[in-house]
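>>> Quick one, fold the following:
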Amino acid sequence: MAYKDLDTFFDPDLKLPIRGKLYTVPAPGAPEAARLRKQVVAEGVPPVEQVGEALKILGAVEDEAGVWLGGVYDEMVADNIPWPMIFHAGRTAILHYGFTPDMAESHWALAQLGRLVDLEKATEFLAQIKPKT
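Take a look at the predicted model:
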């Protein structure tokens, strides 16, 4: 069996649906992916203080005036996507490329869970459940 050229059927880019549109976050090269993996393992998902990482993965570059421009970030801004959604997309892309696509998908769907559920009470409840033996 001969292998087909991977480029003919495999899309490495991340497609994120927001308000009925698919935004494409291009896959980083190997050195950037390695840097992201180290960061995610050491620090987890970037907190709000690390906005630059989320913008960088979305293709934005900070200019001399401190303004971020470029990439899919510009597309989202032009489409009036609110900041929390843009930041969520960036954090998801960091997890997708820096950890696993499965973890990124869970983050995409469940990131707001902490606002909907008292996670401390849920954790305490789960700790009390004893497995069946």
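>>> Could you use CA atoms for every contact and neighbour count after this?
Noted.
>>> Find the residue closest to the spatially most central residue of the chain in space, skipping its chain neighbours.
Central residue of the chain (Cα atoms, centre = their mean): T92, 1.3 Å from the mean position. Nearest residue to T92 in three dimensions, chain neighbours excluded: A104, at 5.1 Å (Cα to Cα, 6 or more residues apart in numbering).
>>> Determine the number of other residues adjacent to Q128.
By the measure other Cα atoms under 10 Å, the count of residues near Q128 is 8.
>>> Return the distance of it relative to A78.
49 Å (Cα to Cα, to the nearest Å).
>>> any idea which element A2 lies in?
Under DSSP states H and E, no helix or strand contains A2.
>>> One more, so I can put them side by side:
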Amino acid sequence: MGTRLHDLDAYWSPGLTLTVRGREYTLPLPSAELGLWCRRLAEVTGEVHNVSSEQEIQAAVARIEALPQLPGDLSLPERVLGDVYQQMADNGVEDPYIQFCGQTGYIWIIGGEDAAERYWTSGGRPEAQRPTNRKERRAQNRTRTGGSRTAEANTTPPPASTSGTTSPPTQGRKSRGRRKAR
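Below you'll find the predicted structure:
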């Protein structure tokens, strides 16, 4: 006799819970059709971004048009949020918030809970989590490699000497090179 696995309900949460303006909204697990449709859409969308010729663009668009039609004339947020869409609208949640929740739900369907959380916490801008300047990037790289440098190695070296060199004068500006002794 083979191994018997427990009921999946013991491992899966009922859905994805989003908090908007202090209220919790739980997106239900997507139907098999919606999950497959979202994954196919993501795959084809990725192809569109990687095409280079007119022929490849036409083939990618044809694949998008060939995606199976889901029942109803619904937007992506309406489809992904399900009944939660109407709950949010009834509670006066603004459209940009609903759209963002729908996009987060889509990310959840195609990428899982971790991907949805990264999208949510970055405000939909994954680049927002990256270091913004060279100093922060260097600090992050040192943290990743686990190495630490001495304080001396972290100081900026002094600028190279420019004595004995001059730049040609520019129009409307005097040369800042050394003056010749008279």
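>>> related to what we said a few turns ago, need the counterpart of the residue nearest to T92 of structure 1 in structure 2.
Counting by TM-score structural alignment, A104 of structure 1 corresponds to A116 in structure 2.
>>> Can you tell me the SS state at that match?
The three-state label given to A116 of structure 2 by DSSP: H, G, I helix; E, B strand; the rest coil is helix.
>>> For it, which residues are in contact?
104-105, 107-108 (Cα atoms under 8 Å, 6 or more residues apart in numbering).
>>> and if you look at F87 of structure 1?
51, 54-55.
>>> Narrow those to the ones also in contact in structure 2, please.
Contacts conserved in structure 2 for these, using both residues aligned by TM-score structural alignment, their matches' Cα atoms under 8 Å: A54.
>>> Show the buried residues in the contacts of F87 of structure 1.
The neighbour-count test (16 or more other Cα atoms under 10 Å) applied to the contacts of F87 of structure 1 identifies 54-55 as buried.
>>> Secondary structure element holding the residue nearest to the centre of structure 1?
Short version, using DSSP H and E: T92 of structure 1 is in helix 83-98.
>>> same deal with T26 of structure 2?
strand 23-28.
>>> between the helix or strand just after that strand and helix 95-111, how many degrees?
Following strand 23-28 of structure 2 in sequence order, the next helix or strand is helix 32-50 (DSSP H and E). Angle of helix 32-50 of structure 2 versus helix 95-111, following axes from the mean of the first three to the mean of the last three Cα atoms, to 10 degrees, is 90 degrees.
>>> which strands and helices sit next to helix 32-50 of structure 2?
Contacts defined by 3 or more Cα pairs under 8 Å, 6 or more residues apart in numbering; DSSP states H and E place helix 32-50 of structure 2 against helix 54-65, helix 95-111.
>>> who's in contact with the residue nearest to V61 of structure 2 when sequence neighbours are not counted?
In this structure, V61 of structure 2 finds its nearest non-sequential neighbour in V48, 7.5 Å apart by Cα to Cα, 6+ apart. V48 of structure 2 makes contact with 57, 60-61, according to Cα under 8 Å, 6+ apart.
>>> Narrow the residues you listed to just the buried residues.
57, 60.
>>> Would you format the contacts of V48 of structure 2 as TSV with distance to I98 of structure 2 included?
TSV is the format used below for the contacts of V48 of structure 2 (distance: Cα to Cα, whole Å):
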residue	distance to I98 of structure 2
I57	31
A60	29
V61	27
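>>> which of the contacts of V48 of structure 2 lies closest to L5 of structure 2?
Closest approach between the contacts of V48 of structure 2 and L5 of structure 2, by Cα to Cα: A60, at 40.3 Å.
>>> And that closest one, what's its match in structure 1?
Checking TM-score structural alignment: A60 of structure 2 goes with nothing.
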